[in-house]
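J.: this one's structure only:
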């Protein structure tokens, strides 16, 4: 049993002996929990430890109300059978644990959990949303967004439109300000396909705006590769070379800033910086253009209400150039990034780590990393 698992088990037993429920007991022992979580991290260095030696002059970079997490990071805990584990399992217990850690915001990644958890397996309903909202409120959490359903059809089918509107209704019940997806607008390299994607997103964005929500898309690294929009055509009549415009930057140009927003995944943007440095111009020459993730945000910072704060340790032995690690333990300079975005207090960073779930011997790992990452985010100073 890991240190984190022992802590959870101890909390349950001692809480019952003292006549307290688990949440009240843990709230009274937050300091003990913090020490246990950081100690369990082993060789991982906490930025919080370094911050105690001397804080920067510009104060806290991510204020407490803006500290968030996407629930994809702890998907193993949400999908865990509560009847077979003493660890937090299912939405209710996981939200309780994230609130105890200190998170103020969450981003959903769908509404499914283990069937034995309270509420059942599927909470993608109006009734399920009301249940989730109660648990959010109980734990002082605000839902900021969701990686949910975006219609694939265009023009929209009635079935897709109805399902999209259901997701808007669920978002409204949950109190969200944003609704979106974890996928790129299109996986195509061709300008014509990005034009179609922009038309669809503009239409969906108008519907979301009318419902009082901001519609956003999320990037992976390939969305910041170069658009094929010039040069000789291939056998299918498609361009084979580039004018040096990156796909998602073109999407920003083509979509209405009143209706379409972006969530930059800062890790994947740095992977794009590593991978996509050159393009073949229309004359066949190789051109170099180094991507600047922060520069993209600075150019129109208000279009990026959400970030995925995913950290990476440099590893040039991999195709991506980085390995995902808990927030504050990698090489991405988040202090410089958040200091430079502008619009202080506007952005909502959501900690994410795709590989946070552990194996059978480390079943509490994702929540342990969530604890460590929260403290490192809290320690960021200008």
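T.: Looks like it arrived, so ask away. Everything numeric in this text was worked out from a predicted model, so none of it was measured.

J.: use CA for all of it now, contacts and neighbours both
T.: Noted.

J.: Not counting its own residues, what contacts stretch 101-116?
T.: Contact with stretch 101-116 is made by 30, 64-72, 78-83, 90-91, 120-124, 140-148, 350, 371, 374, as judged by CA atoms under 8 Å, 6 or more residues apart in numbering.

J.: Okay, one more to line up with it:
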């Protein structure tokens, strides 16, 4: 190689270091399965889970986040955990996380909580699901004292779940960002939980809806901790949920660097406000995501 060729090549390599991460992402095949939070299609899952899973697979969804685990019966959508796993296997689908009903345990004993966590662990293991996620607390529970209590319980659950070989995460809404005399619940969760035990599932819709920060700013402050994302759009007028591409969130600008985030899984979601019905909405969102956003992941 002569000196001129060497200089040209090294100059190109040097310039590449300053290109935005998206320039590289565009050139690489996505390593993530396209995920869906099944709560979006809860009506269809309640009616015919098998037909519904076949339909969303045809749309391109490969991975799911479950909800509604019946801990006493060990069932998902009316199927025993092992039976539901067999259905997923037959369809070539996976479940990487679940939203489990932890909220009532803010008002129960730690022994009751630990028993429930053991049941969740059993269900998650049966599905070969890597993550258990705390998704929500009731409106009457959203006090600063309860956020501090919850942070302590998150650490307890995280230790128990981690010891079982699984991961544990907390999913935000918008209420965590509400101001309480200069404090907010999300800061408590971030600062009073062990980052090794309690990971974070970022709902980008709610981050943008709260208008207190951005997904990129959160990742910059806590790199590696946001192992899961929820991606959904915001109606331009009502600010309610809407199908991807129909709303006001420009995800090309909003999406953080997945590597810096620590991203392992993401899920498209729409909690309601369907243009027609839930299955049509997830088809619309899948089509938009594959065309405009999947290339960045």
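T.: Looks like it came in fine. If you're wondering where the values come from, they're calculated on a predicted model, not measured in any experiment.

J.: circling back to that earlier point, just the contacts of stretch 101-116 of structure 1: which are in helices?
T.: Taking DSSP state H, the ones among the contacts of stretch 101-116 of structure 1 that sit in helices are 30, 78, 90, 91, 371, 374.

J.: And the first one, what's its match in structure 2?
T.: It stands for residue 30 of structure 1. In structure 2, nothing lines up with residue 30 of structure 1, judged by TM-score structural alignment.

J.: where do the helices sit along the stretch 201-350 of structure 1?
T.: For the stretch 201-350 of structure 1, the helices defined by DSSP state H, counting those that start in this stretch cover 247-254, 266-275, 293-299, 334-340.

J.: For the first one, which helices and strands make contact with it?
T.: The one in question is helix 247-254 of structure 1. Secondary-structure packing of helix 247-254 of structure 1 (3 or more CA pairs under 8 Å, 6 or more residues apart in numbering; DSSP states H and E): helix 191-210.

J.: Would you mark the buried spots in the helix it packs on?
T.: 191, 194, 196-208 (16 or more other CA atoms under 10 Å).

J.: Tell me which of the helices of the stretch 201-350 of structure 1 is the most buried.
T.: Mean neighbour count (mean count of other CA atoms under 10 Å) peaks for helix 266-275 among those, with a mean of 22.

J.: List only those of the ones in helices among the contacts of stretch 101-116 of structure 1 flagged as buried.
T.: 78, 90, 91, 371, 374.

J.: which one of the ones in helices among the contacts of stretch 101-116 of structure 1 sits closest to residue 222 of structure 1?
T.: The shortest gap between residue 222 of structure 1 and any of those belongs to residue 374, at 28.2 Å (CA to CA).

J.: Structure 2: which residue goes with that closest one?
T.: So, by TM-score structural alignment, residue 374 of structure 1 is matched to residue 286.

J.: Next: residue 92 of structure 1.
T.: Following TM-score structural alignment, the counterpart assigned to residue 92 of structure 1 within structure 2 is residue 50.

J.: State the distance from that match to residue 59 of structure 2.
T.: Distance of residue 50 of structure 2 to residue 59 of structure 2, given as CA to CA, to the nearest Å: 15 Å.

J.: swap in residue 214 of structure 2?
T.: 30 Å.

J.: Stretch 215-223 of structure 2 aligns to what range in structure 1?
T.: Using TM-score structural alignment, stretch 215-223 of structure 2 lines up with residues 293-301 of structure 1.

J.: ok, now stretch 80-89 of structure 2?
T.: With TM-score structural alignment as the criterion, stretch 80-89 of structure 2 aligns to 128-137.

J.: and the matching stretch, how far from structure 2 on average?
T.: After superposition onto structure 2, the mean distance of stretch 128-137 of structure 1 to its aligned counterpart is 0.9 Å, using mean CA distance after the TM-score superposition for structure 1.

J.: what's that stretch in contact with?
T.: 91-92, 95-96, 119, 122-123, 142-143, 170, 173-175.

J.: and what of stretch 219-229 of structure 2?
T.: 195, 199-204, 256, 259-267.

J.: just how off-centre is that stretch within its chain?
T.: Stretch 219-229 of structure 2 has its C-alpha centroid displaced from the chain centroid by 12 Å (CA atoms, centre = their mean, to the nearest Å).
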